[in-house]
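Q: Only the shape, not the letters, is given here:
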């Protein structure tokens, strides 16, 4: 069976974020780093070349494919910030209308800049997503 493309690496999170050229994405990435570290209590880890992740969960599909992924995380992409695993919790549906300007798709939450969203609501999404994904591993 093929190995998962996105795996935890030993790459430097600080080095990766220092390389973010877009000034707003860089600033927002540093804030997300602080926010996600505080909420999850986890150290940041690079997953693949461009995802900063916190914690991990284990998945196993009916096909037999299994692996590990970041419980929550983000990536400063060219078009927007991509936030991972914040939409999976049962609370997400009620929180999203209060978040502010955002898009969703492919299981991700996309934000152009953090000043477009309510940071308290974002913190709740992070907390709920992390709690859900880590509980899922324990119970799934």
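A: Structure's in. What do you need? Note that the coordinates shown come from a computational prediction; the quantities given were computed from them, not determined experimentally.

Q: make it CA atoms for all contacts and neighbour counts henceforth
A: Fine.

Q: Look up how far residue 90 lies from residue 69.
A: The gap separating residue 69 from residue 90 is 20 Å, by Cα to Cα, to the nearest Å.

Q: I should have written residue 122 there, sorry.
A: 15 Å.

Q: Name the nearest residue to the spatially most central residue of the chain, sequence neighbours excluded.
A: The centre of the chain sits closest to residue 73, judged by Cα atoms, centre = their mean, with a distance of 2.0 Å. Of all residues not flanking residue 73 in the chain, residue 53 sits nearest, at 4.0 Å (Cα to Cα, 6 or more residues apart in numbering).

Q: one more structure, for comparison:
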């Protein structure tokens, strides 16, 4: 099996944030850290260029397996990539669609939510999405 490229503990979150050149991006990152740490109950950890909270081990029917963060984000230059993988599982679909419709200005990728600024969205809706994501992943992939 190939070595997973994205792994935790690739540096410190503080050093990573210090290299951002946009004070608004830093402030939004700190707000996301607070929200995600509270929701997950986990400390922030740098996963390459992403800040993740908690982890889970997955194994698909195809045999592919690996490790990923429960929730996380990456402060990219143009926008934030917010990783809420659990909201994409079928058991989260109904509630997800309702919350996304009330979230505010965003766009969706396959496994990622994209937001330019935290002021563009309703943070209560983001918190609810994060809570659903964490709960769904913990139920689907319990740690042994």
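A: Perfect, I can see it now. These numbers come from a predicted model, not from an experiment.

Q: coming back round to it: tell me the SS of the counterpart of the residue nearest to residue 73 of structure 1 in structure 2?
A: Residue pairing (TM-score structural alignment): residue 53 of structure 1 is matched to residue 52 of structure 2. Assigned by DSSP: H, G, I helix; E, B strand; the rest coil, the conformation of residue 52 of structure 2 is strand.

Q: wait, isn't residue 52 of structure 2 in contact with residue 45?
A: Yes: between residue 52 of structure 2 and residue 45 there is a contact at 5.2 Å, judged by Cα atoms under 8 Å.

Q: Comparing the two, which shows the higher neighbour count?
A: Between residue 52 of structure 2 and residue 45, residue 52 has the larger neighbour count (other Cα atoms under 10 Å), namely 30 against 22.

Q: Roughly how far does that one sit from residue 6 of structure 2?
A: Look at residue 52 of structure 2 and residue 6 of structure 2: by Cα to Cα, they are 11 Å apart.

Q: related to what we said a few turns ago, residue 122 and residue 90 of structure 1 - which one has more neighbours?
A: Using other Cα under 10 Å as the criterion, residue 122 of structure 1 and residue 90 rank with residue 122 on top: 21 against 11.

Q: Aligned counterpart of the more buried one in structure 2, please.
A: Residue pairing (TM-score structural alignment): residue 122 of structure 1 is matched to residue 126 of structure 2.

Q: Verify the contact between residue 67 of structure 1 and residue 59 for me.
A: Yes: the criterion here is Cα under 8 Å, and residue 67 of structure 1 meets it with residue 59 at 5.6 Å.

Q: hey, which helix is longest across structure 1?
A: Assignment by DSSP state H gives helix 119-139 as the longest helix of structure 1.

Q: Whatever residue of structure 2 lines up with residue 104 of structure 1 - how many residues pack around it?
A: When structure 2 is aligned by TM-score structural alignment, the residue opposite residue 104 of structure 1 is residue 108. Neighbour count for residue 108 of structure 2, taken as other Cα under 10 Å: 12.

Q: Report the contact partners of the match of residue 53 of structure 1.
A: By Cα atoms under 8 Å, 6 or more residues apart in numbering, the residues touching residue 52 of structure 2 are 8, 44-46, 69-73.

Q: Now do the stretch of helix or strand the residue nearest to the centre of structure 1 belongs to: everything it contacts.
A: Using DSSP states H and E, residue 73 of structure 1 sits within strand 66-76. Residues from elsewhere that reach strand 66-76 of structure 1 (Cα under 8 Å, 6+ apart): 4, 6-8, 20, 25-26, 29, 32, 36, 47, 50-60, 81-86, 126, 129-130, 133-134.

Q: In a helix, residue 24 of structure 1, correct?
A: Yes: Residue 24 of structure 1: assigned to a helix according to three-state DSSP.

Q: how close does it sit to residue 114 of structure 1?
A: For residue 24 of structure 1 relative to residue 114 of structure 1 (Cα to Cα), the value is 9 Å.

Q: again with residue 28 of structure 1
A: Counting by Cα to Cα, the gap from residue 28 of structure 1 to residue 114 of structure 1 is 6 Å.
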